[in-house]
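Enquirer: sequence and computational prediction follow.
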Amino acid sequence: MTELHPVVTSSSETAPTRFLATEHRLLVPVSKTGGVLSMFDAGVVPAGFAPPPHLHLREHELFIVSAGAVRFTAGSTVTVVEGSGAAWLPARLAHNFEVLADARMYVITVPCLAGGVGGDFERFVHAVSAATSGPEVGAAQTAELVAQIGAAHDIPIVGPSPALPGSA
């Protein structure tokens, strides 16, 4: 077993990674937790942002909202977090969210299989960033890239993107 050490990181200490309409900062990399979890500071996610419905095959996802308003849809459950709160989205459950008012958000992913190693979402964020940086990439091409990269990282897209500004 890998010996674990504390990880204490300030958002200002990490470089931003452009991820769709957001800038994610990796606060706790999966490599520093023995595969137990990873955590991103998603910064202020703009109103109107909504990823396509998707699921994570091997990771649970925990969103922490510290300001703003976000509607989470997970399976048949629809809940709005206003101000501050959290949403736990289990692996293999189709979900998405819609930012109703600019929201300060954090994302934590945890492997769902005993002895599993996380990092699917962490690698997905970096791959999407690399594929969509550079010359202007249109919305249709971005959606196609997100679907391809998601499938390669066990995060399949299971529905169309909502027709909202800033959507993937």
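Expert: It's in. Numbers count the residues shown, from 1 in each chain.
Enquirer: for the rest of this, base every contact and every neighbour count on C-alpha atoms.
Expert: Will do.
Enquirer: do you know how far the spatially most central residue of the chain is from E144?
Expert: Geometric centre of the chain, nearest residue: V107, 5.8 Å, by CA atoms, centre = their mean. Using CA to CA, to the nearest Å, we find V107 at a distance of 23 Å from E144.
Enquirer: still on that earlier bit, who's in contact with the residue nearest to the centre of the chain?
Expert: By CA atoms under 8 Å, 6 or more residues apart in numbering, the contact list for V107 reads M39, F40, D41, A42, E61, L62, F63, I64.
Enquirer: can you put those residues in a markdown table and add neighbour count and secondary structure?
Expert: Shown next, in a markdown table, are the contacts of V107 (neighbours: other CA atoms under 10 Å; DSSP: H, G, I helix; E, B strand; the rest coil):
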| residue | neighbour count | secondary structure |
| --- | --- | --- |
| M39 | 23 | strand |
| F40 | 22 | strand |
| D41 | 22 | strand |
| A42 | 25 | strand |
| E61 | 23 | strand |
| L62 | 17 | strand |
| F63 | 19 | strand |
| I64 | 19 | strand |
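Enquirer: comparison target below:
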Amino acid sequence: MTAAYLAQPEHQQQLEWLDGSTFSVLLDKDATEGQLTVGRFDVAKGEAPPFHMHTREDEIFMLIKGSALVWAGEEEHELREGGIVYLPRNLPHSYRITSERADLLMIATPGGIEGMFRHAGRDLTTPRPDGFEIPKFLMAEAAELHGAVVLGPPR
């Protein structure tokens, strides 16, 4: 069945992610009949995920606010405010935020990548333990369960 889905901000799950960043699940696979995931990152300067690739989905990132370096394969590019990048599945990639803060929109197709964030991230509706940090083993487990392959450290 095809149906529209409206998610007001209060219905969007917010998760603490790497280096204290926030990942908001705007639309997940359940809301889009498996077609896509839409998420939004609020990140600080220096935030950088490991160099990795996704085997199940293509990703699109749009930098709403801020600046970043993006690696796609062995190419390095500067992504400025309003810039957008398409990362097909199986293409190794990463980024590093170079502005003080960044607002980054992510679209992945097909949907399901939100499971990785939910598996390792901390739901912001729960109390934050002192010194909370996502353990490396949990990050690796989440990546493996959701078709992401960590290829190396952040760039």
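Expert: Done, it's in. These numbers were taken from a predicted model, which means no experiment stands behind them.
Enquirer: could I get the TM-score for this pair?
Expert: The pair, once superposed, lands on a TM-score of 0.85 when counted by TM-score structural alignment, normalised by the length of the second structure; 149 aligned residues with a CA RMSD of 2.0 Å.
Enquirer: translate the residue nearest to the centre of the first structure into the numbering of the second structure.
Expert: Counting by TM-score structural alignment, V107 of the first structure lines up with M106 in the second structure.
Enquirer: rewinding a little: for F97 of the first structure, state which of the contacts of V107 of the first structure is nearest.
Expert: Closest approach between the contacts of V107 of the first structure and F97 of the first structure, by CA to CA: F63, at 10.2 Å.
Enquirer: setting aside sequence neighbours, what's the nearest residue to that closest one?
Expert: V107 (4.7 Å; CA to CA, 6 or more residues apart in numbering).
Enquirer: wasn't that neighbour part of a strand?
Expert: Yes. V107 of the first structure: assigned to a strand according to DSSP: H, G, I helix; E, B strand; the rest coil.
Enquirer: that one and P135 of the first structure: what is the separation?
Expert: Distance from V107 of the first structure to P135 of the first structure, by CA to CA: 28 Å.
Enquirer: and for Q148 of the first structure?
Expert: Counting by CA to CA, the gap from Q148 of the first structure to P135 of the first structure is 19 Å.
Enquirer: of these two, which one has the most company?
Expert: Q148 (15 against 6; other CA atoms under 10 Å).
Enquirer: A helix includes that one, no?
Expert: Yes. Q148 of the first structure forms part of a helix when assessed by three-state DSSP.
Enquirer: so what does it match up with in the second structure?
Expert: Checking TM-score structural alignment: Q148 of the first structure goes with E141.
Enquirer: if anything else comes up later, I'll come back, but that's it for now.
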